[in-house]
Each structure stands twice: as structure tokens, then as C-alpha cells.
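>>> Okay, here's the prediction I keep looking at, along with the sequence it came from:
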Amino acid sequence: MKLDIPAGDFAGYIFDLDGTLVDTMPLHYRAWDAAMRQVGLQCPLDEELFYSLGGVPTLRVAELIAAHYQLTIDAHAVFDHKEALFSELQKDAQLIEPVVAFARRIALTHPVSIASGGPRAIVRATLELTGLATLFERNRVVTADDVVHGKPAPDMFLLAAQRMGVSPEKCLVFEDAEPGMRAAEAAGMKWVRVPSRASKPARP
């Protein structure tokens, strides 16, 4: 994997978690597929639909998937079931080494933070299980629980910048999915696309 790092005098670095630092997206897919089948989905969950929602807050993903398949659901119940299923799979998550190596290197000289669309408990568990928790100060881990509007709104990235004490235009974002890239642009930040199953060619 080659990361295309743009030129710039960046003072802070913000990383998405799932699909960017940790290869959890296939595990999330399995959990969503099982959870949606429990509430009436009669076919395999469409992978293109799932990956197009990368970075979107989990509760909103439940609502969007249900709307796509015209299912009537209790979004909060599906949210809880999906996260319980994912928790059982988390131990199988693997690091995306090129991105993690960059994060470890840059953290020696610059502030780094997480901006993830997952709920706080799941994000913290992923960081702990993968050994990444020590890399990111606790108050620099921004999750869907910390903002009103998740990606593609810029709120997560703006809060991460604030917590690092860095102006938004001095931040560089690492993302694997279109909603996160749109959120970075809305925050006035440059971004690096992490190639993954979730990624499609996006605007520079």
C-alpha cells in the first residue's frame, strides 16, 4: 500500500479508525448482515451499499439500510444487536500496517487524534484490542457519541482539531470512505485516501 501524502505544513493528524487504521470493515459487514437478517432482510446485505456508508454513525447506518430495503425496524435495537455481534468478532481485527506505521512515526513529533463514526465503547475496545490505545490520548478520540452530526458533516474533524489545539486548515485527515473525505473537505482539511474495499476514486 502506498499512501499519497500531500505537501503541506501540517500541525496535526486525524485518523479514521475502521478501514483506515484497522481492517475491521469485513467484520462490520458480517455483523450488519446478521443483524439485518434478524429484522427481515431476505437476501445478503449489499456490499456496495454497506461500504458506501463507511464512517457514517452506526445508528444512522441502521436507518439507511432499513430504508434501502424498505424494512420497518427499531433502529436502536438493531444498533445494539449489531454492536453485540461485532464485539464477538473484534478479536479478529488486523492492523493496516502502513497507516499505523505512519501514525506511530508522526505521533513522535505532532499531535494525533481519532475521528470515528463508531460508538465510544466499540471504538475504545478496538483501540485496546489492537494496542493502539496508548498512541491516542483519551480526549483526542472523537466518536459518534461526541457530536450531533456525524460524517459527512465536518463536526468530528473540527472537534478533533480543537482537542489537539490545531487550526483545521493545518490538519491532515486519513480516511478510507467517501463520507469521511467529504467531511474533511467540509472542515477545510486536506485528506489522504487509504486504499481499501471501501474506497472508490475520489476527488483530490
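Structure's in. What do you need?

>>> only C-alpha atoms for contact and neighbour calcs from this point on.
Noted.

>>> So which residues of the chain form strands?
Taking DSSP state E as the criterion, the chain carries its strands at 12-15, 112-115, 141-142, 171-175, 190-193.

>>> one more structure, for comparison:
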Amino acid sequence: MKGIIFDFNGTMFMDSDLHEAAWLHLIQKYSENQMTADDILKNIHGKTNDVILRHFISAELADDQVEKLADEKEAYYRKLVLASPGHNEFTKGLKDVLDYAKKEQIPMTIASASPRVNIDFYFDYLKLGDWFDYDKIVYHTGEFPGKPAPDIFLVAAKKIALDPKNCLVVEDSYSGLQAAQNAEIGTIVAIDPFGKNQSVFTAEGLAQDGIIQNSTTFIPTYLK
């Protein structure tokens, strides 16, 4: 392992519950479709907004409708973040990991299905610029297919000038772990803070290098 690619939501920042709440709010407002636990695992987390909206609301949505609805969802989500005192810091142990990687000059970046507006929000809210080069962050632009396609991790590896086989990916989502495998990432670590998805990840061989609950043991396990 020579470099690290982090997913962001539910990995670096434990906000999965807020994304789920924001999607539930939007889907109930514009559709009669239901969002099951399996949907949350396989059709929400890790997916891009256009894919989610066309799955749950209408496959016939025009691009401008998708953009408008996605903006509404993300604005509602950011409002939830700011109103929640329990969502104002990194995953437990992660700051130590970031500090260590920076000190050891380990190349690292973020590969997220989030849109740019959210990345800008995170850079301000969590001071990501202390550890990450903004220009090396990969986020959803519509220029390549989202997870589980491998593209996002291939682009991220290229941004830190590494072969995917020399990268470690940390992911929390079903589709994200599939994407990492499809990109032939060398080391793939799943994070599952509440143990909800461990059985699925294990059964489907998606967490080939381990499942962690937080980042407190990450340095001795993966970086030394």
C-alpha cells in the first residue's frame, strides 16, 4: 500500500443517518415509492443523485429536473448537518490517521459520490484543506459513471499518481466496495460502525482486507 483513497459519507464522516433522512423526506414528498432497508444498502448509499432520483421518483426525469431535486435534497441534508450537534467531527480516530498520513507523506485523497457543493461544504465545515489537496478530490460531475463502476477510484488513483493496486480504499457502501473491487484496488477495507452490513459484506466477499467499526486501530493495522 502506497496511498489511501477515502470514501467520505459514512466513512470519514458518520452522516449516513442524515442522508437517509434527507432522501426519505424527498422521496415521500415527490413519490409514493417506499424505501426499504435493502434499498438503503444497495440503492441509496454510494449511488449518485441522478441514479437515486430516477430509481425512486421517475426514470423519465429530465436532466434539469434531476438537478433541481438533487439541489433540494442536498440543501436539506446540509441543514440537518448544521442542526445536529452529533455531526460535527470526523469518525472516531480518523484525525489521528490523517495527521499520521500527512506526517509520513502518504498520498491520499477522497473519492465521493457527493456533488461539488457538498465537497465545498465539507472543506469549510471540517477543514479538509488541512490534509487534502482540493484539486485531487474526486466527486460526482456526471463525467463518468458512478459506483459500482470502477471509474471514480481509477480517477482518484491517477490523481495521487499511483497504480490502483498500490492503493488502499476505505468504503462503507455496498456499491462503493463493488467499485473498489472493479477497479482492482490492492487493499479494500470496509467500515461498518454498527455492524448492520457485516454479514452481507462478508458473504459477498466485499471486504477482502477487513471490516472496521471506526479508525482507532487503522494506523497499526494498515499503515505500519
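Looks like it arrived, so ask away. Quick caveat: nothing in here was measured; it's all calculated off a predicted structure.

>>> And the TM-score between them?
Put the two chains on top of each other and the TM-score (TM-score structural alignment, normalised by the length of structure 1) is 0.84; 191 aligned residues with a Cα RMSD of 2.1 Å.

>>> ok, back up a step: turn the strands of structure 1 into JSON lines, columns for distance to Cys43 of structure 1 and mean neighbour count.
Compiled in JSON lines, these are given as follows (distance: least, Cα to Cα, whole Å; neighbours: other Cα atoms under 10 Å):
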{"stretch": "strand 12-15", "distance to Cys43 of structure 1": "33", "mean neighbour count": "25"}
{"stretch": "strand 112-115", "distance to Cys43 of structure 1": "32", "mean neighbour count": "28"}
{"stretch": "strand 141-142", "distance to Cys43 of structure 1": "34", "mean neighbour count": "26"}
{"stretch": "strand 171-175", "distance to Cys43 of structure 1": "29", "mean neighbour count": "27"}
{"stretch": "strand 190-193", "distance to Cys43 of structure 1": "31", "mean neighbour count": "22"}
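
>>> Would you reformat the ones you listed as JSON lines and include distance to Leu49 of structure 1?
Putting the strands of structure 1 into JSON lines (distance: least, Cα to Cα, whole Å) gives the following:
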{"stretch": "strand 12-15", "distance to Leu49 of structure 1": "23"}
{"stretch": "strand 112-115", "distance to Leu49 of structure 1": "22"}
{"stretch": "strand 141-142", "distance to Leu49 of structure 1": "25"}
{"stretch": "strand 171-175", "distance to Leu49 of structure 1": "18"}
{"stretch": "strand 190-193", "distance to Leu49 of structure 1": "19"}
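
>>> If you tally nearby residues, what's the number for Ser16 of structure 2?
Neighbour count for Ser16 of structure 2, taken as other Cα atoms under 10 Å: 17.

>>> Just confirm it contacts Phe8, I think it does.
No. Counting by Cα atoms under 8 Å, Phe8 is not a contact partner of Ser16 of structure 2; they are 10.3 Å apart.

>>> just checking, what residue in structure 1 corresponds to His25 of structure 2?
Mapped onto structure 1 by TM-score structural alignment, His25 of structure 2 lines up with Ala34.
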